[in-house]
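J.: Got a sequence here, can you model it:
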Amino acid sequence: MVAPVTTPTGRGTPAAPGRGPAAKPWLAWLVVVPFLAYVGIFLVYPTVLVLAGAFQDANGAFTTQNLVALGEGVHLQAFLRSVELSALTAALGAVLGALLSWAVAVGKPRGLLRRVVVAGSGVLAQFGGVPLAFAFLATVGFQGFVTQFLDHQFGIDLFARGAWLFELPGLTLVYTFFQIPLMLIVFLPALDGLRPQWREAVDGLGGTTWTYWRHVGGPILLPAFLGALLLLFANAFSAYATAAALVSQGSPIVPLQIRGALTGEVLLGNENLGKALGLGMVVVVAVAMGLYALLQRRFARWQ
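T.: Model (predicted):
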């Protein structure tokens, strides 16, 4: 039944069918088609090339040797180091970012401190690649001002035990730098979703702060926290530019091994091995993001 439309004279007339936003689906397609084309060209098409190349040898014949190589030697070690680096930085970023989010959430909702921290986190979460690597080199590199200051003023040599900044410990420090603000952006809405009435109900029933977090706040925030942890893991696992700018020799993690396979001049014909490495990364990230989507769906029930 078509709802009547009231005219200025007070008489109701049926609304003309076929008019309104839903009557012109081509307007929606006008917006969707460019987006689908962009996704198809820059996401779907490269993924298909990676998937096809992972099962081809240098002559284009079908083979599974590339995938077998992922579980052997330096490639397996690179995957293990990548998982270790991603898990460690995700854990550090999640814990420190959650504490920072809580400190912001208990403040004034529209206070200056909250606006500054949230705006700064939005910038720092995307601050990576060569600029971030240069910032750390200028700060705690061999000739960084912090390194020189500690050496001249206190006799502390940051590199007494080796060039840690250009190895996994250095990557852990640098990755954690952008993991913490990303955690704040993702986790702060979950803290804002906690209703004051829940805390008041616990207090009214004689509960303590521990009781509230143990039986109410903790269970509600746990899916959001674990989901953010998985997001940080996928973010670190797929990061490339920062590690490429810091590590000039060797390929300790998978993204750098892919670079070596595609651009190396010593061992030629390893392009498909690089695609197999990329396929392995796609699988790991897809699993992490799938679990993240499931946890986000569970958290949405409480909102």
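J.: Going by C-alpha atoms from here, please, whenever you check contacts or count neighbours.
T.: Fine.
J.: Would you state the helices of the stretch 51-200 of the chain in chain order?
T.: 65-69, 73-105, 112-124, 129-140, 145-154, 168-192, 196-204 (DSSP state H, counting those that start in this stretch).
J.: can you put the ones you listed in JSON lines and add distance to residue 32?
T.: Conversion of these to JSON lines gives the following (distance: least, CA to CA, whole Å):
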{"stretch": "helix 65-69", "distance to residue 32": "36"}
{"stretch": "helix 73-105", "distance to residue 32": "34"}
{"stretch": "helix 112-124", "distance to residue 32": "27"}
{"stretch": "helix 129-140", "distance to residue 32": "31"}
{"stretch": "helix 145-154", "distance to residue 32": "50"}
{"stretch": "helix 168-192", "distance to residue 32": "26"}
{"stretch": "helix 196-204", "distance to residue 32": "40"}
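J.: Residue 287 is nearest to which of these?
T.: Among the helices of the stretch 51-200 of the chain, the nearest to residue 287 by CA to CA is helix 73-105 (13.0 Å).
J.: ok, now how distant is the closest residue to residue 137 other than its chain neighbours from residue 168?
T.: Distance criterion CA to CA, 6 or more residues apart in numbering; nearest residue to residue 137, sequence neighbours excluded, is residue 144 at 6.1 Å. For residue 144, the distance to residue 168 (CA to CA, to the nearest Å) stands at 19 Å.
J.: who's more crowded, the two?
T.: residue 168 (18 against 14; other CA atoms under 10 Å).
J.: nearest residue to that one other than its sequence neighbours?
T.: Leaving aside its sequence neighbours, residue 168 sits nearest to residue 85 (CA to CA, 6+ apart; 7.1 Å).
J.: contacting residues for that neighbour?
T.: 168, 171-172, 236-237 (CA atoms under 8 Å, 6 or more residues apart in numbering).
J.: Select only the buried ones of the residues you listed in ChimeraX?
T.: Per 16 or more other CA atoms under 10 Å, the buried members of the contacts of residue 85 correspond to this ChimeraX selection:
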select :168,171,172,236,237
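J.: Can you get me a residue count around residue 154?
T.: 9.
J.: one more to line up against the first:
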Amino acid sequence: MTDILHGPAPQPARRSLSLAWLGVVPFLAFALLFLILPTLQIITGAFRNPAGEFTLDNIANLFQPSILSAYWISIRISFASAFLGCLIGFLMAVAITIGGLPSWIRSPLLTFSGVASNFAGVPLAFAFLATFGRLGLVTLILRDWFGINIYGMGFNILSFSGLTLTYLFFQIPLMILIVTPALDGLKREWGEAAAILGATRFQYWRMVALPILWPTLLGTFALLFANAFGAVATAYALTGSSLSIVPILLFAQIRGDVLQDPHLGYALAFGMIVITGIANFVYIWLRSRAERWIK
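T.: Model prediction:
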């Protein structure tokens, strides 16, 4: 009787694969071919000898004094450029968000930051050589107009300080792009409430704003550290082999030199993956905490 009144029971709807997934197929293919598979090749190669047998010798060779020195120099350059990039970028972001600068400055600065944060490699190295090299524009202006010889004072573009300065060109814009939304998320009511309670501007920043922004700042520092640690094209084009950092040492082992050892190169890359992976994990974790604060 029920079947007659209501007709046949409805069939459960079949779940079909959404065509929207086709939009991410290029991304998934790109990630598989140029990220996942090469990373797996590096990891497996780091634990194999030329005969294809499992070994820990490649990892043990990472503790050679020359390789440890290269890692230490890379860590120092990455730390210095990340710290200065965070400090300068944060101050610039504060200036364009809540610092009272004219609003028309913000859009051009963010646009330039989007371009500069991805400007690296040979063009960036050439730009800094043409600017701060021994015959660079700024070097000659300081020497001829102001009597300041920066190379006589110990500066060298092909050195630790020179490479750190070059890295700042893309570190500062990246910091601006990341921290600006966090500064926009600071609610005006928090500042007004602090002022009503008698807090000075310094006390507001020390007790309210900076504690809220702290996870974002630390996370961005970790991201900038990883960004500098993995940079190879700019460092190689600028300094060549005059500065022994891990990316250049890795490039020499993979590309081929007198002491070519591809599997040692895999081990060097594996060490870089571990360090940058830890830095990126810290960034993601702290960024999630910062987003909960802003919400």
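J.: Overlay them and tell me the TM-score.
T.: Remark: TM-score between the superposed chains equals 0.90 [TM-score structural alignment, normalised by the length of structure 2]; 284 aligned residues with a CA RMSD of 2.1 Å.
J.: With respect to residue 243 of structure 1, which of the helices of the stretch 51-200 of structure 1 lies nearest?
T.: With CA to CA, the closest approach to residue 243 of structure 1 among these belongs to helix 168-192: 6.8 Å.
J.: What residues in structure 2 pair up with that closest one?
T.: Mapped onto structure 2 using TM-score structural alignment, helix 168-192 of structure 1 spans residues 160-184.
J.: how close does the matching stretch sit to structure 1?
T.: Stretch 160-184 of structure 2 differs from its equivalent in structure 1 by a mean of 0.7 Å after superposition (mean CA distance after the TM-score superposition for structure 1).
J.: Aligned against structure 2, show me the partner of the residue nearest to residue 168 of structure 1.
T.: So, by TM-score structural alignment, residue 85 of structure 1 is matched to residue 77.
J.: Residue 143 of structure 1 now?
T.: That one, residue 143 of structure 1, aligns with residue 135 by TM-score structural alignment.
J.: what about the helices of the stretch 51-200 of structure 1, which gets the closest to residue 273 of structure 1?
T.: helix 65-69 (5.3 Å).
J.: quick one: the closest one to structure 2 mean distance?
T.: Superposing on structure 2 and averaging over aligned pairs (mean CA distance after the TM-score superposition for structure 1), helix 65-69 of structure 1 comes out at 0.8 Å.
J.: Could you name the helices and strands sitting against that helix?
T.: helix 271-300 (3 or more CA pairs under 8 Å, 6 or more residues apart in numbering; DSSP states H and E).
J.: Show me what counts as buried in the helix it packs on.
T.: 271-282, 284-285, 288-289, 291-292, 295-296, 299.
J.: circling back to that earlier point, would TSV of the contacts of residue 85 of structure 1 with distance to residue 203 of structure 1 be doable?
T.: Compiled in TSV, the contacts of residue 85 of structure 1 are given as follows (distance: CA to CA, whole Å):
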residue	distance to residue 203 of structure 1
168	47
171	45
172	41
236	40
237	43
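J.: Name the member of the contacts of residue 85 of structure 1 with the shortest distance to residue 77 of structure 1.
T.: residue 168 (12.8 Å).
J.: how about residue 196 of structure 2, what's its match in structure 1?
T.: Mapped onto structure 1 by TM-score structural alignment, residue 196 of structure 2 lines up with residue 204.
J.: how about that match, what does it touch?
T.: Going by CA under 8 Å, 6+ apart, the list of residues near residue 204 of structure 1 is empty.
J.: rerun that using 10 Å as the cut-off
T.: Applying CA atoms under 10 Å, 6 or more residues apart in numbering to residue 204 of structure 1 gives the contacts residue 198.
J.: Check the gap between it and residue 221 of structure 1 for me.
T.: For residue 204 of structure 1 relative to residue 221 of structure 1 (CA to CA), the value is 22 Å.
J.: got it, and residue 150 of structure 1?
T.: Taking CA to CA, one finds residue 150 of structure 1 at 41 Å from residue 221 of structure 1.
J.: just residue 127 of structure 1 next, same as before
T.: Between residue 127 of structure 1 and residue 221 of structure 1 the distance is 27 Å, computed by CA to CA.
J.: Those two: which has the busier surroundings?
T.: residue 221 (19 against 15).
J.: center of structure 2, which residue is that?
T.: residue 227 (2.6 Å; CA atoms, centre = their mean).
J.: That residue falls within a helix, correct?
T.: Yes: with DSSP: H, G, I helix; E, B strand; the rest coil as the criterion, residue 227 of structure 2 is located in a helix.
J.: That one contacts residue 78, doesn't it?
T.: Yes: with contact defined as CA atoms under 10 Å, residue 227 of structure 2 reaches residue 78; the gap is 8.0 Å.
J.: Return the residues in contact with the equivalent of residue 255 of structure 1 over in structure 2.
T.: Aligned counterpart of residue 255 of structure 1 in structure 2: residue 247 (TM-score structural alignment). Each residue near residue 247 of structure 2 by CA under 10 Å, 6+ apart is listed here: 70-71, 74, 229-233, 235-236, 253, 265, 268-269, 272.
J.: Among those residues, which one sits closest to residue 217 of structure 2?
T.: Among those, and counting by CA to CA, the member closest to residue 217 of structure 2 is residue 229, at 18.1 Å.
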